[in-house]
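Student: have a look at this fold, sequence not included:
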């Protein structure tokens, strides 16, 4: 059996497993067992990421030399990452999702859409380097999400995003070069925002954050010229 059919079979098996999980979750919710529904919903989310990885790999096993380019295009369209600079000159990216809990979600899933997005943004551009900065993770939750469902900052998988952002914005990610700061906010749509801000501007960012619009600040395609 070819590797293509083997991976297709794995995807089919995962899809059947997820269908059963959804039935179970529906029954739990209809019977008021929301704690159990939440636990099983997280398992479903994990399996959906595994299924995504399988289906991403599938086109490549056809042997078509254009498969990788087509997959990367589909990822950019399905997971629209916003990359740019704020009007203050701070680098920023916006992911249209919340990052998974540590050891619960697939970092390969994140790597699969963030690398192409960053590569496309910096194509033909020199990376920007902030030698002494703060990398900020702003976790934006839906206003409808109960407070108890918000995650502890130290239980969120941020390392893969930090590593990829550092490739394009930092000389390196040693502690003496870049500190990390985590905060949460509420908006209409859930997402994760990342900012790379010079340490001298950090207090200014805190003031700006208080008045950020619901949809997030405007991002510019080029670093604004100061002065």
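Tutor: Looks like it came in fine. Just so we're clear, the structure is a prediction, and the values are computed from it rather than from any experiment. Residues are numbered from 1 along each chain as shown.
Student: CA atoms for contacts and neighbours, from now on please.
Tutor: OK.
Student: give me every residue that touches the most centrally placed residue in the chain.
Tutor: Nearest to the mean C-alpha position of the chain, counting by Cα atoms, centre = their mean, stands residue 95 at 4.5 Å. Going by Cα atoms under 8 Å, 6 or more residues apart in numbering, residue 95 touches 79, 80, 81, 82, 191, 192, 193.
Student: so it versus residue 18, what's the distance?
Tutor: 25 Å (Cα to Cα, to the nearest Å).
Student: with residue 150 instead?
Tutor: Noted for residue 150: a distance of 24 Å to residue 18, by Cα to Cα.
Student: neighbour count for the two, which is higher?
Tutor: Taking neighbours as other Cα atoms under 10 Å, residue 150 and residue 18 compare with residue 18 leading, 19 against 13.
Student: nearest residue to the more buried one other than its sequence neighbours?
Tutor: residue 44 (6.2 Å; Cα to Cα, 6 or more residues apart in numbering).
Student: now for the one you found, how many residues are close by?
Tutor: 19.
Student: secondary structure element for it?
Tutor: In this assignment (DSSP states H and E), residue 44 forms part of helix 34-57.
Student: how far off centre is that helix?
Tutor: 16 Å (Cα atoms, centre = their mean, to the nearest Å).
Student: and it, what does it pack onto?
Tutor: helix 3-30, helix 107-121 (3 or more Cα pairs under 8 Å, 6 or more residues apart in numbering; DSSP states H and E).
Student: adding another structure so you can compare the two:
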């Protein structure tokens, strides 16, 4: 790739980041008493622009280096706060807070590929349980500084891509005939999404534990 093409790609990346900056600037100036709908839509627009920029910059790195540097996606997972862990009866996954669904799905590559890398890294070191009849529990955790209007409807959040990755590594199938899906929402110290996969017999104990610790800071810990 010649210098003119590289310069063009760099400037395209700059434009994407400038777009994110403009949206954040708009959010700042909507304070201190923003219209909830306008604020939410502007924040959503900033997030989607950021996703596009992340995917674009990864593509730029790939084309300029002739391939993705070794260990890049594991590093990306660490930066994003993605983590996979397991016990004999549970698989736990922590990912950033899920975003609203959208027609263009390419932006979610920023999350899916590092999640796959996290599963691969964990599987190289320890065995993962495999479920044929299970419950998938999704905890949508919101920063307690956010207003109640920040909470999204469950069916308006993008989860399919994440579930596809989890099913690939530890489930026979994600069909409703074999697994149940449970969603819950709580406020805590930072936004994230916690996913726990377990045999159906383990769900009552998991639910009881979660109900007792709803005010704990979000952290990734193996349950026994």
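Tutor: Structure's in. What do you need? Note that the coordinates shown come from a computational prediction; the quantities given were computed from them, not determined experimentally.
Student: tell me how they score on TM after superposing.
Tutor: Once the chains are laid over each other, their TM-score by TM-score structural alignment, normalised by the length of structure 2 reads 0.85; 218 aligned residues with a Cα RMSD of 2.4 Å.
Student: hang on, the earlier thing: mean deviation, the helix holding residue 44 of structure 1 versus structure 2?
Tutor: Once fitted to structure 2, helix 34-57 of structure 1 is off its aligned match by 1.5 Å on average (mean Cα distance after the TM-score superposition for structure 1).
Student: residues making contact with the helix or strand that comes right after that helix?
Tutor: Downstream of helix 34-57 of structure 1, the next assigned helix or strand under DSSP H and E is helix 67-78. Helix 67-78 of structure 1 has contacts (Cα under 8 Å, 6+ apart) with 56, 59, 60, 112, 113, 116, 117.
Student: make TSV out of those residues and add distance to residue 9 of structure 1 and neighbour count.
Tutor: Shown next, in TSV, are the contacts of helix 67-78 of structure 1 (distance: Cα to Cα, whole Å; neighbours: other Cα atoms under 10 Å):
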residue	distance to residue 9 of structure 1	neighbour count
56	14	19
59	14	17
60	15	17
112	22	16
113	24	22
116	27	16
117	30	22
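Student: tilt between the helix holding residue 44 of structure 1 and helix 67-78?
Tutor: Interaxial angle, helix 34-57 of structure 1 versus helix 67-78 (axes from the mean of the first three to the mean of the last three Cα atoms, to 10 degrees): 140 degrees.
Student: how far off centre is stretch 182-199 of structure 1?
Tutor: Its chain's C-alpha centre and that of stretch 182-199 of structure 1 lie 11 Å apart, by Cα atoms, centre = their mean.
Student: ignore what I typed, I meant stretch 164-172 of structure 2.
Tutor: Distance of stretch 164-172 of structure 2 from its chain centroid, counting by Cα atoms, centre = their mean, is 16 Å.
Student: got it, and stretch 101-119 of structure 2?
Tutor: Using Cα atoms, centre = their mean, the offset of stretch 101-119 of structure 2 from its chain centre is 8 Å.
Student: hmm, residue 199 of structure 2 is touching residue 87, no?
Tutor: No: between residue 199 of structure 2 and residue 87 there is no contact under Cα atoms under 8 Å: 11.9 Å.
Student: deepest of the helices and strands packed on helix 34-57 of structure 1, which one?
Tutor: Mean neighbour count (mean count of other Cα atoms under 10 Å) peaks for helix 107-121 among the helices and strands packed on helix 34-57 of structure 1, with a mean of 17.
Student: show me what it is packed against.
Tutor: helix 34-57, helix 67-78, strand 82-85, helix 159-169.
Student: closest to residue 214 of structure 1 out of those?
Tutor: strand 82-85 (15.3 Å; Cα to Cα).
Student: check the fit of that closest one onto structure 2 and give the mean distance.
Tutor: Per aligned residue, strand 82-85 of structure 1 averages 1.7 Å (mean Cα distance after the TM-score superposition for structure 1).
Student: buried set for that strand?
Tutor: By 16 or more other Cα atoms under 10 Å, the buried positions in strand 82-85 of structure 1 come out as 82, 83, 84, 85.
Student: equivalent analysis for stretch 198-212 of structure 2, please.
Tutor: 198, 199, 203, 206.
Student: okay, among those residues, which ones form the most distant pair?
Tutor: By the measure Cα to Cα, 199 and 206 form the most distant pair in those, at 10.5 Å.
Student: if we can go back for a sec, aligned partner of the residue nearest to residue 18 of structure 1 in structure 2?
Tutor: For residue 44 of structure 1, the aligned residue in structure 2 is residue 46 (criterion: TM-score structural alignment).
Student: verify the stated contact: its match with residue 20.
Tutor: Yes: when contacts are counted by Cα under 8 Å, residue 46 of structure 2 is listed as touching residue 20 (5.3 Å).
Student: hang on, the earlier thing: weed out the non-buried ones from the contacts of residue 95 of structure 1.
Tutor: 80, 81, 82, 191, 192, 193.
Student: would you format those residues as a markdown table with distance to residue 50 of structure 1 included?
Tutor: Output for these, formatted as a markdown table (distance: Cα to Cα, whole Å):
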| residue | distance to residue 50 of structure 1 |
| --- | --- |
| 80 | 20 |
| 81 | 20 |
| 82 | 24 |
| 191 | 21 |
| 192 | 21 |
| 193 | 24 |
